[in-house]
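# What follows is a protein structure lacking sequence information:
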């Protein structure tokens, strides 16, 4: 937020709105870009409290961050590390560097596990750390699913915007697959009727 004066009332309002929804039904509270929340002492304190009590209200909390340092450098790092029994680490070729290694070690990874994270293939491998054990796994996505689910980098987003502005939604998938080197998938799409086109009988 640009106005620091607005932070306290807005966060207080958000806390109340969120807590009103925690009524015992299974709930997933996703905190993406966790540094945004951990950077604010008020929100950090509330997260610490939530981690202690939300499990009783059937709420699971997911923290997502680009950098482990966002969490390890936080004042509530011990509470987060202790209260998040399952962690999924994405590939990071810089994990073996001293500063990054220290962050991974704080999460309980040993030298071999850090090496696995460093050597893993981006957008394909994931390292699961849990009380039941640790494992490097992959989702087993085929080329089509990977092209669609992995289209999160700026170049892919620009490509998507360009195709939509030039072609619209009607032929988006075929154009997108061709641009990603999946001409065979684009050709397969031609065998199926287009949903936006009226079929003449």
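Perfect, thanks for sending it. Only a predicted model underlies this, so the values are computations on that prediction, with no experimental measurement involved.
# From here on, just use CA atoms for contacts and neighbour counts.
OK.
# And for residue 79, nearest residue in space, chain neighbours not counted?
With sequence-adjacent residues excluded and distances taken as Cα to Cα, 6 or more residues apart in numbering, residue 79 is closest to residue 48, at 6.3 Å.
# I'd say the one you found and residue 76 touch.
Yes - look at residue 48 against residue 76 with Cα atoms under 8 Å: they come within range, at 6.5 Å.
# before we move on, the earlier item: the residue nearest to residue 79 and residue 61: what is the separation?
From residue 48 over to residue 61 the distance is 11 Å, taken as Cα to Cα, to the nearest Å.
# longest single helix anywhere in the protein?
What stands out as the longest helix in the chain, according to DSSP state H, is helix 4-21.
# Who are the packing partners of it?
helix 41-53 (3 or more Cα pairs under 8 Å, 6 or more residues apart in numbering; DSSP states H and E).
# buried sites along the helix it packs on?
43-44, 47-48, 50-51 (16 or more other Cα atoms under 10 Å).
# In space, what's closest to the residue most central in space within the chain - neighbours in sequence excluded?
Centroid-nearest residue in the chain: residue 64, 5.3 Å away (criterion: Cα atoms, centre = their mean). The shortest distance from residue 64 to any non-neighbouring residue, by Cα to Cα, 6+ apart, is to residue 32 (4.7 Å).
# here comes the other one, which I'd like you to weigh against the first:
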């Protein structure tokens, strides 16, 4: 189903939570590798999430995937260590940001091949819209089950 949407060039965001599990599945890892190469050309992006970067290192294709991802958004984790980020090749300053600020700070490190920048990722100004971003029952209750038929569903009054 995902591949049909991509082939139709419909704007698409493919979100993969707990990416380390998906990358350990041979069939899915092959699909994901293909998406990373072709998705941008077909009006799609792939977002992969995992709690610890070190989880990727233990997968079959984690190293290849990390090398193929042009932009990384990393959130601070006070329970992590420098070793947890080893495969990402972070600079000392980047590590200081991720290990030195509490996760409550709402800062994030965004990096690509040109460098990195620290951003304020505090979404509290969105008010109830943050619930929509979280999805699930709470988000659907806020916008209604028919949100797919209403392109302006996010305009909560």
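Now that the structure is in, tell me what you want to look at. Owing to the predicted nature of the structure, the values given are computational and were not obtained by experimental measurement.
# Kindly provide the TM-score of these chains.
The TM-score (TM-score structural alignment, normalised by the length of structure 2) is 0.70; 132 aligned residues with a Cα RMSD of 2.7 Å.
# Aligned counterpart of the residue nearest to the centre of structure 1 in structure 2, please.
Using TM-score structural alignment, the partner of residue 64 of structure 1 in structure 2 is residue 49.
# Next one: residue 34 of structure 2 relative to residue 64 of structure 2, how far apart?
Distance from residue 34 of structure 2 to residue 64 of structure 2, by Cα to Cα: 12 Å.
# A strand includes residue 30 of structure 1, no?
Yes - counting by DSSP: H, G, I helix; E, B strand; the rest coil, one finds residue 30 of structure 1 located in a strand.
# Pull up the gap between the counterpart of it in structure 2 and residue 79 of structure 2, please.
In structure 2, the residue paired with residue 30 of structure 1 according to TM-score structural alignment is residue 15. Computed with Cα to Cα, the distance linking residue 15 of structure 2 and residue 79 of structure 2 is 25 Å.
# Check residue 43 of structure 2 too.
36 Å.
# sorry, back to before: what sits against the residue nearest to residue 64 of structure 1?
Residue 32 of structure 1 makes contacts with 62-65, as judged by Cα atoms under 8 Å, 6 or more residues apart in numbering.
# now residue 2 of structure 2
Counted by Cα under 8 Å, 6+ apart, residue 2 of structure 2 has contacts residue 14.
# what residue of structure 2 matches up with residue 48 of structure 1?
Looks like residue 48 of structure 1 aligns to residue 33 there (TM-score structural alignment).
# From residue 16 of structure 2, how far off is that match?
In terms of Cα to Cα, residue 33 of structure 2 sits 13 Å off from residue 16 of structure 2.
# shared neighbours of those two, anything?
By Cα under 8 Å, 6+ apart, no residue touches both residue 33 of structure 2 and residue 16.
# circling back to that earlier point, same list as before, the contacts of residue 32 of structure 1 that is, but in CSV and with distance to residue 88 of structure 1 included.
Converted to CSV, the contacts of residue 32 of structure 1 look like this (distance: Cα to Cα, whole Å):
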residue, distance to residue 88 of structure 1
62, 10
63, 10
64, 9
65, 11
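# Mind putting the residues you listed into JSON lines with secondary structure and distance to residue 120 of structure 1?
Below are the contacts of residue 32 of structure 1 laid out as JSON lines (DSSP: H, G, I helix; E, B strand; the rest coil; distance: Cα to Cα, whole Å):
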{"residue": "62", "secondary structure": "strand", "distance to residue 120 of structure 1": "22"}
{"residue": "63", "secondary structure": "strand", "distance to residue 120 of structure 1": "21"}
{"residue": "64", "secondary structure": "coil", "distance to residue 120 of structure 1": "19"}
{"residue": "65", "secondary structure": "coil", "distance to residue 120 of structure 1": "18"}
